[in-house]
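fold the following and give me the result.
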Amino acid sequence: MFNTEHANLFLLGHDYLAYQLLGSKLNKNEQNEIISTTFTVYAPHAKEVRLISEFNFYNGSEHVFNKVHPQGFFQITIHRNMEYELYKYEIITTSGEILHKSDPFGFYHELRPGNASKVYDIDGYEWHDQLFIEQRKPLDKEPVLIYEVHSGSWRRKFGGFKPYNEVCHELIEYVKNQGFTHIELMPIYEHPLDDSWGYQGTGFFSATSRYGSPKDLMYLIDQCHQNNIGVIIDWVLGHINKDSFGLSRFDGSFLYEYEDSFKRENVTWGTVNLDFSKGITKSFMSSALHFWMEYFHVDGFRIDAVSNLIYYLGNKDNGVNLEATNYLKELSSSLYEKNPYLLFSAEDSTDFPKVTHKVKEGGLGFNYKWNMGFMNDTLEYFKNDPIYRKYHHHKLTFGMVYTYNEQFILPYSHDEVVHMKGSLWNKMSGSYEQKFANLRVLMTFYMTHPGKKLLFMGQEFAQISEWDFKKELDWNLLTFPIHDSFNRYFRDLAQVYRHHTALYQKDHDPSGFKWVMVDNMNQSIYAYLRFSDDETLLIIHNMTPNFYQTYQLGVPFEGFYEEILNSDKDIYSGHNQYNGLSLKSTKGQVHGFDNFITLKVAGLTSMIFKYKKSK
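Got it, this is the predicted structure:
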């Protein structure tokens, strides 16, 4: 029976369960045997809708849908078990155009380059992550170190991709070993072209068949949760591709997208923008995100290109897109009702205020925003030869001016290591060895700066070439001692980050940070303190190759300062110029403090000290 009340909710934009109303459904008897298959589609500008499928040899003349709602809902029931069969909707528009469309609410699709939907029983996976779900908590005072992964190029096998269930255990073991807390998967809903990396989707309710079945992906996420690893998925909310079989012009009209061509056409990406003033568009996207939380147990979403949702076409001069910003507020509120601990982050390069503030406080409702300014400034700084860094000193200090305006994630993402930008290692200045030293300092600055962290795969072992989605990472580099030692440094740094509350407990609280030395541009040395309720850490970075045997540095407290990490140790391919024993403070005015320590500062080196009171 068609649910008219549910259909009305869909039309009004208040439906979070549209996948229960629309799409294909396998009907079962009391013995749980599949006896028929029902298809429901919304196409208000259709004159007629037909089902074309394998079983009717893609001739839908005898399988015409019935119109079951005056607003344009059509339905047909086929009295056979069609599980795993391919199908499309043949839509004859009021103008006589014939369209062949895959199911926007399909749970599974055939392997590209085919684009038909596949009937699939999405129910029945038995989850074993109850303990992880029960123990979820707010992330603002927790360590968050996200590993951004492109599923098709992390690992590959001869002839193509590794499926979800094959890569699963290897990926989890690696992520745990490296110290990451979360995996962020670049878009894994269905998309037609590998080259788009998933950012031009066609099946928002379907895990891409490139890597296996939807339940294979459920297994991967389930295993992640059982190993205490959260899973975030990348999501394009604002625009869709123009492929003829997809959502664009679904029934011959601009059904989900803008009618106005200026607002609709996203020339930069060759896509069309969705119109969130329409109830059906809101219901579609809200249902999709709720679906992934319900069926795949995802722990968060990273929303791509939020600037295109805040401003028309991402351009401030075009004005604020009120339809989209109001929708973001509605969406975030509904998602937090389902999971109050959801990580909901915005990839946003604008200065639009209160992106990560609560809706009741006038915000958009995200709880995290990518700090694009931090990323750009730090990478620009490290490209400079150390002799010129004093002229760019502010690039590493400016971020603290605005770091508490929003709740930030510090990203070194895939966008920074493609399209001739080079890898992080390649962006570093200096000789071959100096690039590694610089990269160790970059990572330490990043890991000790206020804000949660995200790192794109491969950068943890200093991949030299930029990312190529057509092949797997250059894992052979780990057989080279200097790459292996860099990876050891990253692992040790990650453990320092995760096990010292001062580095994350007050990420969003100004009382958690204090500069010790902020304006020493001539030496290009930076020093600052990180605090938690029960810990104080002192961090020093020397951004030039100059070596200082006895360097005096002001400290806030009398007592001992124990070096817990030094990037110049020989186990990290450094020169082994480190501070061994705990350093006892001395009375005296240095850098505005009443005490100071005298330490050894190696060139192109980062140091982390833990404060201990005098007995």
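
use CA for all of it now, contacts and neighbours both
Will do.

helices of the stretch 501-615 of the chain, residue ranges please.
Using DSSP state H, counting those that start in this stretch, no helices are assigned anywhere in the stretch 501-615 of the chain.

in terms of helices and strands, where is the nearest residue to D195 once chain neighbours are set aside?
The shortest distance from D195 to any non-neighbouring residue, by CA to CA, 6 or more residues apart in numbering, is to F469 (7.7 Å). Secondary-structure assignment from DSSP states H and E places F469 in no helical or strand segment.

let me know how buried F469 is, in neighbour terms.
17 (other CA atoms under 10 Å).

swap in F158?
6.

ditto for L454
L454, neighbours per other CA under 10 Å, totals 23.

so it, which state does it fall into?
strand (DSSP: H, G, I helix; E, B strand; the rest coil).

that one and P556, how far apart?
31 Å (CA to CA, to the nearest Å).

and this one, so I can compare the two:
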Amino acid sequence: MAKRKTTTSPSTPAPAETEQPVQPTQALESSSEPTQSDVPATYSRFTEFDIYLFRAGKHQKLYEKFGSHVVDYNGVTGTYFAVWAPSAKYVSVIGNFNGWDKGSQPLNVRWDSSGIWEAFIPNIGNGETYKYFIVNQNGREVEKGDPYAHLWEVPPKTASVIRDTYYEWQDQDWMTNRKAKNALNAPYSVYEMHLASWRRDPSEPERELSYGEIGDALVPYLQDMGFTHVEFMPVMQYPYAPSWGYQITGYYAPSSRFGTPQEFMRLVERLHQAGIGVILDWVPSHFPGDAHGLYEFDGSHLYEHPDPRKGYHPDWKSYIFNYGRPEVRSFLLSNALFWLDRCHADGLRVDAVASMLYLDYSRNAGEWEPNEFGGRENLDAISLFKEINEAIYENFPDTQTIAEESTAFPGVSRPVYTGGLGFGMKWMMGWMNDTLRYFERDPAFRKFHQDNLTFSTVYAFTENFMLPLSHDEVVYGKQSLVGKMPGDEWQRFANLRLLFSYMFTHSGSKLLFMGGEFGQTSEWKFDSSLDWHLLDYAPHKGMAACVKALNHLYRNEPAMYERSYTADGFEWIDTSDRENSIITYCRNGNNPSDTLLIVLNMTPIPRSDYRIGVPAAGAYHEVFNSDSTDYYGSGVTNSSPVQSEDVSWHGRSQSIRLNVPPLGATVLKIG
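Next up is the predicted model:
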């Protein structure tokens, strides 16, 4: 084994919890390995009830039990270690503090057949690196990081680091009032970002910014742009940068690439103090086969399902959790709650839900085994989702869980008590695919494909949908969002402003991946910064101004969010003008006076004196126009109020005539 860095000095631990001694653990002897019979009995953090919950798949706070915890015991400061390794016959802790000696610090196996190994080791504390040396019943030796560690070495190093999660939070105002900010009848505009590539120092383009440096730039940027929430692509410890964080080895640790757990918590705190919610990507669908990670942890298939038809993911060349094993369920349940509890996250966006729901996901005939009823649903994963969502909303009712789910599985965002999976929201993948397909077409041919835009409302209210334009749409040769748009430069930017206008005025919450808001022209690259210099140019500066205006329109107009998930919040005016590729609709709030009229022109031809039926008589004021010159548009606007006329149109007794901008969106409000 390669030498590790030298030992760091143990820091002063956070106030320790009071621990109670329990029965001495039994030593597991081996003729070929050091015995543990001489190891003195120590206390344990586990009660009998903890063990019961763990083995029943119901434990919600295993992070308080497993892992490494600096404590005072019998007047001595040291670290308590606990690890689950039921197939082991010998386990020890190795680290800088003992010269990586496999035999000097053995753990005791508990007497209760739980498979938990534990020990108190004096005179070591925060900052020490360590791993578990494990020998299984067949003599196989492995060295593993701690599944419950809160800090790891910076990759490519792979040891765990003793670290607590003690932090004196200063975000009480947000936490007290966030229920209103995270509610389904509140504006919910999410900025999705990848910490390593959002922004870098131009003088050091190879260096990733720290949590603190990211916060310095991110907090004022999000405040100015008007996003209500930020979603971080996985911040959990991951060893391989090109995985973007979706191949996790340290499920209980913020990535050490950017700093310590407390520095991550400070970033969350700063966002909360600025009134911005924090959503974390969470990946319970698979994990990598790195030698120091969860795979074959104790020499057996401990965390992954032993049957490759259920335990190996062919798409991602990774391993699938054994969702039917109670201890694994406790691991995942506790992990979901950990990020909401210790890190004050406001929600979890759960990755690749469809891959968990179906046994035949990405598998050919003969490569999967039906469930006990002959179906293709993964019953264990389904029940786990229900339990996790119930636990989250019971313990943290002012948060949201969001499913990335791409199929027609029923009730994803419906309560468990009605037969649903219990998520708060679901990504509207059908809307995303249809919308991008439509906008990629030459405007001359859009009149033949209007259904791509109107079909979404057929099913828009079957779930609590979030409209996603995520990172997946700007990689692997798909081009950037503005790169997908047809036409010359002006038309491409006008098309993208129109797409964003359609997105923000459609029912549902919103998600936009970083760079889209200013028209990033190249595909996203995980290892370099966004092209922030583009904001020096008028088309990109105008795009950013347009997205900022849309965010503020969304937040300031109740009709845009009060009834986002019910059919009475959306009303078609006209979808029949295919020849001109113009569609009109209303968004309704709780107060009729808040109603907004939206007009979208999908061609580059402006229309003057275009007549539209309106819901009520009165003067209509233009509150947003994507063709404004402030946004790099051509300036076809309606600067004066437009008075309704007693002319029946579109089945309405009142109508108006207005100027409809080319490749533009107009939003009007009576007043």
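
where's the residue nearest to D195 of structure 1 relative to V149 of structure 1, distance?
For F469 of structure 1, the distance to V149 of structure 1 equals 11 Å [CA to CA].

rewinding a little: who touches the residue nearest to D195 of structure 1 in this structure?
By CA atoms under 8 Å, 6 or more residues apart in numbering, the contact list for F469 of structure 1 reads H150, G152, S153, D195, W197.

corresponding residue for the fourth one in structure 2?
In the superposition onto structure 2, D195 of structure 1 corresponds to P242 when matched by TM-score structural alignment.

measure that match to E579 of structure 2 for me?
In terms of CA to CA, P242 of structure 2 sits 46 Å off from E579 of structure 2.

now swap in K510 of structure 2 and tell me
With distances taken as CA to CA, K510 of structure 2 is found 30 Å from E579 of structure 2.

who has more neighbours out of those two?
K510 (27 against 13).

mind telling me what W490 of structure 2 corresponds to in structure 1?
Under TM-score structural alignment, W490 of structure 2 pairs with E433 in structure 1.

doesn't that match fall inside a helix?
Yes - assignment of E433 of structure 1 by three-state DSSP places it within a helix.

check which helix or strand covers the residue most central in space within structure 2.
The C-alpha lying nearest the average C-alpha coordinate of structure 2 belongs to D281 (CA atoms, centre = their mean; 2.3 Å). Taking DSSP H and E as the definition, one finds D281 of structure 2 inside strand 277-282.

what's the answer for Q75 of structure 1, then?
Using DSSP H and E, Q75 of structure 1 falls within strand 73-78.

for that strand, buried residues please.
F73, F74, Q75, I76, T77 (16 or more other CA atoms under 10 Å).

now the third one: closest residue in space, sequence neighbours ignored.
Spatially, and ignoring its direct neighbours in sequence, Q75 of structure 1 is nearest to T40 (4.3 Å; CA to CA, 6+ apart).

for S300 of structure 2, see how far away the aligned residue in structure 2 for that neighbour is.
Aligning on TM-score structural alignment places T40 of structure 1 opposite A82 in structure 2. Computed as CA to CA, the A82 of structure 2 to S300 of structure 2 distance reads 18 Å.

now L348 of structure 2
For L348 of structure 2, the distance to S300 of structure 2 - CA to CA - is 30 Å.

so these two - more neighbours on which side?
The neighbour count for L348 of structure 2 versus S300, taken as other CA under 10 Å, is higher for L348 (26 against 18).

ok, the more buried one touching Y393?
No - using CA atoms under 8 Å, L348 of structure 2 makes no contact with Y393, being 11.7 Å away.

what's the neighbour count on A291 of structure 2?
A291 of structure 2 has 15 nearby residues by other CA under 10 Å.

can you give me the helices for the stretch 251-400 of structure 1?
261-264, 279-296, 307-310, 322-338, 372-383, 399-402.

will you turn the ones you listed into a markdown table that also has mean neighbour count and distance to H393 of structure 1?
Formatted as a markdown table, the helices of the stretch 251-400 of structure 1 follow (neighbours: other CA atoms under 10 Å; distance: least, CA to CA, whole Å):
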| stretch | mean neighbour count | distance to H393 of structure 1 |
| --- | --- | --- |
| helix 261-264 | 15 | 41 |
| helix 279-296 | 21 | 42 |
| helix 307-310 | 24 | 29 |
| helix 322-338 | 18 | 36 |
| helix 372-383 | 18 | 8 |
| helix 399-402 | 13 | 12 |
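
include distance to F161 of structure 1 when you put those helices into TSV, please.
Shown next, in TSV, are the helices of the stretch 251-400 of structure 1 (distance: least, CA to CA, whole Å):
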stretch	distance to F161 of structure 1
helix 261-264	35
helix 279-296	21
helix 307-310	32
helix 322-338	32
helix 372-383	31
helix 399-402	40
